[in-house]
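Chemist: below are the sequence and a predicted model; questions follow.
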Amino acid sequence: MSDQVSRRSLLAAGAVLGLGSGAQAEAAVEETQVPPQKGRSMVGVPFERHDTVRVAIIGLGNRGGGMIGSFLAVPGVKVTALCDVNATAATRAANAVTDAGQPAPALYTKGDHDYENMLRRDDIDLVYVATPWEWHVPMAIASVREGKHVGVETPFATSMEELWQLVDASERYQRHCMQLENCCYGRNEMRILRMVHAGLFGELLHGAGAYNHDLRELLFSDTYYAGEWRRAWHTKSRLKGDLYPTHGLGPVAGYMDINRGDRIVRMSSMGTPALGLAEYRKANEQPGDSSWRERYVESDMTISLLQTAKGRVIRLEHDVSTPHPYSRLNHIAGTKGVFEDYPPRIYLEPRNTNHQWANFDEYKSYDHWLWTDVPPGPGGHGGMDYYMVYRTIQTMRLGLVPDMDVYDGAVWSAPVPLSSKSIDQGGAPQPIPDFTRGRWHETRPGVDSVKPV
């Protein structure tokens, strides 16, 4: 047995048994995970100032089309171009722009790659990508290569190679490439973030996040996902784990200052059999439906454990194919108490001493300034969509550092490929690379922003 194999075996064995915390967890990560840097770091890089932020949107289906109202409602935004292979969807979105009193945007609807023509325009500052997942990476890279900042829907990417491509492209072209994670801007999430930073939870120990959302009806809809593209991801043999980690992980990563003083170093995952979609198909689809040619491999429930360099633990869950109420878990615990969401409840010492959950409304004074000082706008998900767009545009107009950068997006989506790899290896721990290339030690702002004066 070679020294290299022997070392890897020891690391794997130590991880399975539980390698303590802090330096030991960091030691379990193989150094070969970080490739050479191809450009300057984007940590702490501010946007250039924009009096008006000119926005282009690629993908005008349920998500992209639904977000246009949020962009149009934010002061200082001009929607200049729209792109979708569905000309009807593009026209409908263009009508929303003109109905808001703006000039008609340019439309790009001539095939899968017409977005490349759109990106050559010189009147675009920010590109918003809301397309099927396989297009996220090529569209994001093309955007930054053409000198545009880009915000991408979840997941950022579905392979480790693609995640590094996004990091490298952002650094090489010095343009921000952001995973626009709306759940980081939820009212509860932002309140908890401020409470954590105020020290109310003491020293953090563990947290949990999830995307537990019964999507079976939508996955089998003939119209909701164009071409039923999202269900197809449940048939890909390389991806059997957590396909949608960022809604749960993004907020918890914020609580733990991931990439801002701590980092996630490894994860282990287990998955259940893939039974839910086949059972739903049997009960609801006609024998001749195209779905009967599909074989589902995506675990109905994936449970992952992630550990940080400081020894903290994060539990992630993903389930979109069995019957259950919606939950993102949104759980954080420290030496002074705990918060659990769905429904929200809290227990913090010294205020709570009777071993009974307290009312989370008692802590409204910790609401983030976005929720108290900015009037609500249009959009879904309880307001978080609008505040995400508002804050992104605000940072661009004022020339501030964005709340989230390419390194955050890469870490939040790393569980997509790594959970599947861990499941294939019987739950074996998988190292999560340091996408910041050593700058995770730096204390710096994130979503818990100070209100600009």
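Modeler: Structure's in. What do you need?

Chemist: going by C-alpha atoms from here, please, whenever you check contacts or count neighbours.
Modeler: OK.

Chemist: residues in contact with Arg351?
Modeler: Not one residue lies near Arg351 by CA atoms under 8 Å, 6 or more residues apart in numbering.

Chemist: so it sits in a strand?
Modeler: No. Judged by DSSP: H, G, I helix; E, B strand; the rest coil, Arg351 forms no part of a strand; its state is coil.

Chemist: isn't Lys78 right up against Val55?
Modeler: Yes. Using CA atoms under 8 Å, Lys78 is in contact with Val55, at 6.1 Å.

Chemist: could you pull out the strands for the stretch 101-250 of the chain?
Modeler: 106-108, 126-129, 149-152, 177-179, 204-212 (DSSP state E, counting those that start in this stretch).

Chemist: ranking the ones you listed by burial, who's on top?
Modeler: strand 177-179 (a mean of 28; mean count of other CA atoms under 10 Å).

Chemist: ok so, going back, out of the strands of the stretch 101-250 of the chain, the one nearest Met404 is which?
Modeler: strand 177-179 (6.4 Å; CA to CA).

Chemist: against that first model, consider the following:
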Amino acid sequence: MMVELPRSALSRRTLLRSGAAAGAGLGLAGLAPGAAAAQDAWPAAKGETMMGVPFEAHEVVRVGIIGVGNRGSSMLPLFLELDGVAITAVCDTSAEAVERAARAVVEQGRPEPAKYSAGEHDFENLLARDDVDFAYIATPWEWHTPMAVVAMRNGKHVGVECPLGVTVDELWELVDVSEQTRRHCIQLENCCYGQNELRVLRMAHDGMFGDLLHGAGAYLHDLRELLFSKTYYAGQWRRAWHTKLNADLYPTHGLGPVAAYLDVNRGDRLVRITSMSTPALGLAAYRQEHLPPDDPAWQERYAKGDATMSLIQTEQGRVIHLVHDVSNGRPYSRLNQLQGTKGVFEDYPPRIYLEPTGTPHEWGNWDDYAEHDHWLWKEVGPGPGGHGGMDYLMLYRLAQTMHLGLPPDIDVYDSATWSAPFALSARSIEQNSAPVDFPDFTRGRWRTPHPGTDSAKP
């Protein structure tokens, strides 16, 4: 049965935004209209829903970090800036990285965390500890689901770097285990807590863009130098994915914010995806220009097309354009676009046009809309940083919900949905860009109003 939330946990904004109010009469435990006919489209539930389920309140949130390479070590200082958060254990296959992380904790005047570096499965010993409430996983992608499953089965809530899982079966496993264990599984580094993203979200929910029609998100980042680095990705694991799969390998950065704008899983849902890729030329061209002829990378054949583009349609007929390209020279962009019947926002650089106040055919000044900033940016952010402050605010809000015993802004259903294009785009491309059905990880509860990133201040 769905947990009944106190009225304060659901803001008026959450309840009245587009689509959610229409489903409110179904009751928190009810299925969406027509869902009964589609129940065969998802595996049978093995536990009760985690939608809207609050954390148990923690006076101190005790965190175990698995993976203290580039990403994990960059997040460690942000965890250490949070009040009421303790780093109790760190793990990595590199003993040197573990020692460096432990020193960073001690240098902040904190107790030294327990250290685990005895092979690939030493993370299991960390997760067996009774002084870890939340496990943070920042490891190569193929380890994300196995580690998250062990964490939840050991009673830990878990946050996972993107993607959450690399197959649809893995994503269903994470949903099932979360429901069975009553532990939350959350997609971190989700790009939903940026200042622009949260401002657009609040403006969309206030109806300033009118009826929402389409949006765009992307991960457009020139990673060629890092992909061929001998040290940045241990064992060059990330480039190896470009030899194995032609797909959108990093969908969450672009999809997460746009899904929030469109109330995906809170009044709308993703129903199908169509994907295609360009030829795979960029990495081979970079190799030709920069690597000596005896480098082992010359034995590689790149399967991943340079740019993978997807169109995703929602139940309400809206469309999301999703793009991935890390193999070509270009400035960084996540696109971050939203179009409605009354106006449009486009990022990189940020610009806006709204009717009836905007000058026809001219962009307006995005800074003029600062009054619509989320309370996290008005009163907390950007803090010590991390992707312009969004990483710190993501962790701040996570810790806050755990301290106060509130539901997380992002749940396992959001997280699985945002990661699903990793596998689904590959399937569509393999089928000559045929449409592929999107799993409904909510099992028909996608109309249910519940907290999201447009959160009310506690």
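Modeler: Cool, got the structure. This structure is a prediction, so every number in the text was calculated from the model and none was measured.

Chemist: ok, back up a step: which of Lys78 and Val55 of structure 1 has more neighbours?
Modeler: Val55 (25 against 21; other CA atoms under 10 Å).

Chemist: ignoring the adjacent residues along the chain, who's closest to the residue nearest the centre of structure 1?
Modeler: By CA atoms, centre = their mean, structure 1 has its centre lying nearest to Thr246, at 3.3 Å. Distances taken as CA to CA, 6 or more residues apart in numbering place Trp412 nearest to Thr246 of structure 1, at 5.2 Å, with adjacent residues excluded.

Chemist: give the helix, strand or coil label for the aligned partner of the one you found in structure 2.
Modeler: The alignment partner of Trp412 of structure 1 in structure 2, by TM-score structural alignment, is Trp418. Put simply, Trp418 of structure 2 is helix when judged by three-state DSSP.

Chemist: and the gap between Trp418 of structure 2 and Leu354 of structure 2?
Modeler: Note on Trp418 of structure 2: its distance to Leu354 of structure 2, by CA to CA, to the nearest Å, is 28 Å.

Chemist: which one of the two has more residues nearby?
Modeler: Neighbours were counted for Trp418 of structure 2 and for Leu354 using other CA under 10 Å; Trp418 has more, 26 against 20.

Chemist: wait, the more buried one touches Thr252, no?
Modeler: Yes. When contacts are counted by CA under 8 Å, Trp418 of structure 2 is listed as touching Thr252 (5.1 Å).

Chemist: so how far is Thr401 of structure 2 from Gly52 of structure 2?
Modeler: When Gly52 of structure 2 is compared with Thr401 of structure 2 (using CA to CA), they lie 12 Å apart.

Chemist: common neighbours of those two, please.
Modeler: With CA under 8 Å, 6+ apart, Gly52 of structure 2 and Thr401 have common neighbours Pro407, Pro408.

Chemist: and these two? Which one has more around it.
Modeler: Just comparing Gly52 of structure 2 and Thr401: by other CA under 10 Å the higher neighbour count belongs to Gly52, 24 against 20.

Chemist: counterpart of that one over in structure 1?
Modeler: With TM-score structural alignment as the criterion, Gly52 of structure 2 pairs with Gly44.

Chemist: where's its match relative to Leu249 of structure 1, distance?
Modeler: Gly44 of structure 1 is 22 Å from Leu249 of structure 1, by CA to CA.
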